[in-house]
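> For reference, the sequence and a predicted model appear below.
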Amino acid sequence: MWLCERQVKSGGLNGRPEKLPDVCYSWWVLSSLIMIDRVHWIDKGKLVNFILDCQDKENGGISDRPDDAVDVFHTYFGVAGLSLLEFPGLKAIDPAYALPVDVVNRIFLGK
């Protein structure tokens, strides 16, 4: 239950109680929920909207929160979170490795 309590009213996720939401937790919390088959505990649509609200539509990239400066870390984990949420046009990502599923399959299964 602790994981589902990380979603705040804005739809974003935080890392601990009383903290602001941060796009990177769209990866850390969401991937954990997926691995324990409990993603239904959160509102996925609100999380998608939070991540999209954090993007810089003019210059590209994703920030930790809306209207903050973008950086590579939050851009990567924001896109990874969107992939876990099955956002259209993104390749599937492995929730344990934070890599595309086809890459994980090539590395570990030789496929």
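Nice, thanks for sending it over.
> going forward, measure contacts and count neighbours with C-alpha atoms only.
Noted.
> quick one: secondary structure of the spatially most central residue of the chain?
In the chain, the centroid-proximal residue (Cα atoms, centre = their mean) is G81; its distance is 2.3 Å. Of the three states, G81 takes helix according to DSSP: H, G, I helix; E, B strand; the rest coil.
> From L109, how far out is it?
24 Å (Cα to Cα, to the nearest Å).
> Could you do P100 as well?
P100 is 14 Å from L109, by Cα to Cα.
> And these two? Which one has more around it.
Set P100 next to L109 and count neighbours by other Cα atoms under 10 Å: P100 wins out with 16 against 9.
> Tell me how far the more buried one lies from I51.
Per Cα to Cα, P100 is found 19 Å from I51.
> Spatially nearest residue to D67 (excluding sequence neighbours)?
C54 (6.6 Å; Cα to Cα, 6 or more residues apart in numbering).
> putting a second one here so we can go through both:
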Amino acid sequence: MVHIDKHTQFVFGLDKHKDTFEYWVTEHLRISGVYWGLSALFVTQTSDVMDKPGIVDLVLSCQNADGGFGGCTGHDSHLLYTLSAVQILMLCNALDRIDRERVIQFVTPLQKADGSFAGDQWGEVDTRFSYCALSCMSLLGALDRIDVAAAAKFVVRCQNWDGGFGVVPDAESHCGQIFCCVGALCIAGALDSIDVDRLAWWMCERQTPSGGLNGRP
């Protein structure tokens, strides 16, 4: 049995502990945290009690001059938080509050020659960022502004001999990366490029005796 009221109270309480160490050391995750919390409330059908105008104002305060969004007000732009910001605005029916073109112009230069995406101006490449870029551009109706085929080919190269996916080619397989890679390929219309049997076996082997799933062997 799921206690919806307790879940709702927990989510609402997350922003009421501003005197704690944990609250401030997670500041860089603020926008993603808002997205996770808001999504939980949508799933439990309790999102109507959220202060959506306040949430939208917070998101808008995180947009920088380069068009991207930081994890909190005053933080540098990154693909992770740009996607979270766009997702929040979609959930709040407020995507018209931002300049769509500015966001697109932040995302497009982050694609590399091999189809991969850097997360920000500093150049770190990760399949999470491929998913973020494809998802963000899809929500903005701008997939035609990036090289989707090249992006898909890079993600496919990240599938390992064991069936899982890593952050880059030949990196360790992990469930978090698999979520991002499968999601990216779905958006790119390239799910048929996956070795499904190998991936399915790897995923099945993640289940533990307790019934839960782990992220890696």
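Happy to help now that I have it. Values in this document were obtained by computation on a predicted structure and should not be read as measured data.
> correct me, but the residue nearest to D67 of structure 1 touches D64?
Yes. Proximity of C54 of structure 1 to D64 meets the contact threshold set by Cα atoms under 8 Å, at 6.7 Å.
> which residues are in contact with both of these two?
Here C54 of structure 1 and D64 have V23 as joint contacts, going by Cα atoms under 8 Å, 6 or more residues apart in numbering.
> what are the ranges of the helices in structure 1?
With helices called from DSSP state H, structure 1 shows them at 25-35, 44-53, 72-84, 101-109.
> against structure 2, where does the longest one fall?
So that's helix 72-84 of structure 1. Alignment of helix 72-84 of structure 1 against structure 2: residues 127-139, by TM-score structural alignment.
> Go ahead and name everything in contact with that stretch.
Here stretch 127-139 of structure 2 has contacts from 79-80, 82-83, 86-87, 104, 107, 116-119, 143, 148, 151, 155, 166-168, 177, 180-181, 183-184, 187-188, using Cα under 8 Å, 6+ apart.
> filter these to the buried ones?
79-80, 82-83, 86-87, 104, 107, 116-119, 143, 148, 151, 155, 166-168, 177, 180-181, 183-184, 187-188 (16 or more other Cα atoms under 10 Å).
> could the helices of structure 1 be laid out in a markdown table, adding distance to W2 of structure 1?
A markdown table is the format used below for those (distance: least, Cα to Cα, whole Å):
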| stretch | distance to W2 of structure 1 |
| --- | --- |
| helix 25-35 | 10 |
| helix 44-53 | 17 |
| helix 72-84 | 19 |
| helix 101-109 | 27 |
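> The ones you listed: which one's closest to L3 of structure 1?
Closest of the helices of structure 1 to L3 of structure 1 is helix 25-35, at 6.3 Å (criterion: Cα to Cα).
> Identify the residue of structure 1 aligned to C175 of structure 2.
Under the alignment (TM-score structural alignment), C175 of structure 2 pairs with nothing in structure 1.
> actually R97 of structure 2, not the one I wrote
Counting by TM-score structural alignment, R97 of structure 2 corresponds to W41 in structure 1.
> Tell me the spacing between that match and R6 of structure 1.
Applying Cα to Cα to W41 of structure 1 and R6 of structure 1 gives a distance of 10 Å.
> What of L84 of structure 1?
Taking Cα to Cα, one finds L84 of structure 1 at 17 Å from R6 of structure 1.
> Regarding stretch 46-65 of structure 1, how distant is the last residue from the first?
First-to-last residue span, stretch 46-65 of structure 1, Cα to Cα: 14 Å.
> Show me which positions of that stretch end up buried.
Neighbour-count burial for stretch 46-65 of structure 1 [16+ other Cα under 10 Å]: 46-48, 50-56, 61-65.
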